[in-house]
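Participant: Sequence and predicted structure below; questions after.
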Amino acid sequence: MSPMNRHNRSGSAGVVNFRRAQNTAAREAAQRLARVMAHQHADDESSEDDDTALPPPIELSTPRRANRSPSPAIGRYLAEQSSVRPTSTGRPVMMVKSTPLIPPIKPTPKPVVTSLPSDSPIVGRRDKRMSFDLGNLSMRESGPPRSSSTLQDEIDVLQEENENILQKLRHVEERCEEAEARAKQLEKQVASLGDGASLEARLLSQKEAALQRREATAANGSKDEEIAALQMEAKSARDKAASVVEHLLEAESEIKTLRKVAQKMILNQEEMEEVILKRCWLARYWKLCVQHGIHSDIADAKNEYWSSLAPLPLEVVLSTGQKARAGSLSEKHVHEDNDNLTFGVDLDGEENIESMLLVEKGLRELVLLKVEEAVLLSMAKHRCSNIKGTMLSPEGSNPTEAFELSQEECEDVQFKQAWLKYIWRRVNNHGLEEDIADDRLQFWIEQSSHSPNSQDVIEVERGMLELKKLGIESQLWEACRRAANEDLSNPGSSTSST
């Protein structure tokens, strides 16, 4: 049994005891009322003997409840009622309406007070006294009515007190009923709360058990899970590292490929020198076309374009031939001599292969239009017109030696001799045509040591034709590309050599 249930039952027992005490107090009040009434009769009889000594009243007394003080019995009764009222120990007053356990006390009917008969002994004695004292007649005649009215007043006061007590009892009973009703409601609430608390306690115990199981499982398997997680992270990191390395290798391969392609698109120093000399070739022959009126429709534009790229074509080619004669066309001297070779020509943007392609296109156009043949024919005609009327050569001499070359023809022979020396020096440096390269180089060096003549014109034309037959320029291009690829694949060696 819960403490709340025990408390509620003790409260119900206190209510029953309180009702019993109220009933006992009511019965005691009724008994005291009867004793007061009996005692009042005795007081009336004893007071009749003393009525003669009292002065006669002027008028009859009438009941005045408002001016009369309550009797001592009423005071004692109220004190007893206040002491009899029980106090609830250990239980607070609960204003809960409860069902009454015992029926309430019904108010007792007021006792009917009858007037005393006129033939009572008291009245007989009063009649006898009237014969002795006529002055007190009014007092004697009014004596019995005064005692009955006083008694009636006290009875009325007691009845009123009794009614007040009964009203208080009814009020207390109602409060007790309300307290019992509230106690029952509280019992129901406590019972429901107890059920809910027990359910919550069970749920909490289940949750605690589940948490304990989880903690035990986590304590047992936490290390394995951590190890597995670390292994997964390590594997993921290794996979990422492998992927990064793979991407890095792919990027390096792409960079190498792009570098090779870019290197192929960029001309080295030797190729740039070749481009400059071929531009000088194109600028010279288009200038001669303008001078001799060959292809006049396009000669001016071509001359202007190529002359802008090679403003001093003859001087550049002759200087290159002189270097080839001195043997300074080795690879280690190409970069040093390149500045002197350009003669102030700006080479920015000329290192790409586009420059070589434009030069080759211009040379093919020159061949298709047969510009060189037309220039040679025009110069020959001009020379023939100048030697009209000259004497024939002596007997036994070569007719070709019978005339001297013009200044323009001499410059053309020297230009081609310098070109041939430059080409055969490069062939000798790259190890191409080893059986004839050195002989051809020495031959053209000797040819350039004396002044040009008509025989030199024939020799330079034979030398230019030999270059075309052997494909010397194509061989030189391939050799330069191979050297560039080797430098790209071995950047350390090229750096150390420089």
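Facilitator: Cool, the structure landed. Residues are numbered from 1 along each chain as shown.

Participant: contacts, neighbours, all on C-alpha from now
Facilitator: Fine.

Participant: and Leu467, what helix or strand is that in?
Facilitator: helix 454-470 (DSSP states H and E).

Participant: Just want the angle from the following helix or strand past that helix to helix 454-470.
Facilitator: Counting by DSSP H and E, the next helix or strand C-terminal to helix 454-470 is helix 472-489. Taking axes from the mean of the first three to the mean of the last three C-alpha atoms, to 10 degrees, helix 472-489 and helix 454-470 form an angle of 50 degrees between their directions.

Participant: for comparison:
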Amino acid sequence: MPASVPISLRPPSSADPPADNRREPAPVPLRPTSTSGGSDTSADTRRDKRMSLDLGTFNMRENRAQRSSALEDELDMLQEENENLLEKLRLAEERCDETEARARQLEQQVANLGEGVTLEARLLSRKEAALQQRETHGGSAHGGRNDEAEYELRSLRIMTQRMILSREEMEEVVLKRSWLAWYWSLCVEHGIHAEIAASRSEFWSSLAPLPVQAILAAGQKAKEGIDNNDPDEREDSPRDLNELSGERNIESMLLVEKGLRELASLKVEEAVALAMAKHRRPSSKKTGLIELSKEESEDVLFKQAWLAYFWRRAKNHGVEPDIADERLQFWINHNSNSPATSHDAVDVERGLLELKKLGIESQLWRESRKWLEHDSMHRTQSLSDF
């Protein structure tokens, strides 16, 4: 069988070149050719995109840094506010202890006075009965018995005068009533101890209808009378015995001391401070100081006037003479028209604590009653001589 000859499927064409002159076809490029100008434009576009991303990242970082700084400032302010409130709570607790101690002391004094009056009254009754008996029988010792009865009557009168408040002591009672009326009215406003606040506020407000004005007036008096040491201001004259049943009875002082003791035991001042702090507006000033609310500022002015009043009395009576004038000047100058800050609030709390620790009120009480003690000693000596 003859060998097979390959058969071409393509018909022969006279146009085909010879086999030795054929060239391989050039490969077809898969990407379109681009000029050098196009390459530069693409590179610039990529570079612009990278710069845009970098700027965006930088702006985000800057915004985060600003927010972080603002949060840190706010955190610092809140921390300072928290520290100030804790300091006020600590000072108020110490003041509570001091108030309780003073109330117990005053109660004991009143009890002692009451026992003294009762004893003197019994002795006087016995002496008067004996004198009447002598007079009835016409005894020769009539004159001597009469003198003895007169001494006993003077003793009773002095003991009774101890239960009557001087004008200055009554002024202190009025200011303490104002203190109680002010804080119980704030309790009513902020819903603190709601079960008793309304009745307490009504009671103390009836005795001190304008508490803030009364305290501020006392502070102004301290400012104007800084060098006033007139003995007439102290009213060391004997008390009118008709006042024993009036408002100047020592029971008025005892009543306000009990009221202050209740205020401290219920921690009213601390609760009011926390309630007022909630209404505090954030300060726009970056001074490190926290501006107080209107009520807090009024409370600071209230306490500054209170401190000025007591240091004025201390100076006039020679109590704590080494520091009295300095403290008085400080609180007078400290009372300015500028808005009160958290530092001012801490200062007044420290001032009130110092007043308690030094026992200024107790010392003033003793000074106002020195003439009674002197008269009592003179009476004892006279009785001994008799």
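Facilitator: Perfect, thanks for sending it. Please read these numbers as outputs of a predicted model, since none were measured by experiment.

Participant: quick one on the thing from earlier: in the second structure, what stretch matches the helix holding Leu467 of the first structure?
Facilitator: Helix 454-470 of the first structure lines up with residues 342-358 of the second structure when matched by TM-score structural alignment.

Participant: for the helix holding Leu467 of the first structure, packing partners?
Facilitator: helix 407-430 (3 or more C-alpha pairs under 8 Å, 6 or more residues apart in numbering; DSSP states H and E).

Participant: Relative to the second structure, what is the average displacement of the helix or strand just after the helix it packs on?
Facilitator: Next helix or strand after helix 407-430 of the first structure toward the C-terminus (DSSP H and E): helix 437-447. After superposition onto the second structure, helix 437-447 of the first structure sits on average 0.7 Å from its aligned residues (mean C-alpha distance after the TM-score superposition for the first structure).

Participant: Could you list the residues in contact with helix 437-447 of the first structure?
Facilitator: Arg325, Gln417, Leu420, Lys421, Trp424, Arg425, Val427, Asn428, Asp456 (C-alpha atoms under 8 Å, 6 or more residues apart in numbering).

Participant: for those residues, which one is nearest Ser83 of the first structure?
Facilitator: Val427 (148.3 Å; C-alpha to C-alpha).

Participant: Could you double-check that that closest one lies in contact with Ile436?
Facilitator: No - in this structure, Val427 of the first structure is not within contact of Ile436 by C-alpha atoms under 8 Å, at 9.8 Å.

Participant: more crowded one of these two?
Facilitator: Val427 (22 against 12; other C-alpha atoms under 10 Å).

Participant: how about that one, what's its match in the second structure?
Facilitator: For Val427 of the first structure, the residue aligned by TM-score structural alignment is Ala314.

Participant: quick one, what contacts its match?
Facilitator: Glu320, Pro321, Ala324, Ile360, Leu364.

Participant: looking at it, Leu292 of the second structure is touching Pro282, isn't it?
Facilitator: No - assessed by C-alpha under 8 Å, Leu292 of the second structure is found out of contact with Pro282, at 9.1 Å.

Participant: if I've got this straight, Pro311 of the first structure is in a strand?
Facilitator: No - Pro311 of the first structure is assigned coil when assessed by DSSP: H, G, I helix; E, B strand; the rest coil, not a strand.

Participant: Burial check on it, number of neighbours?
Facilitator: 20.
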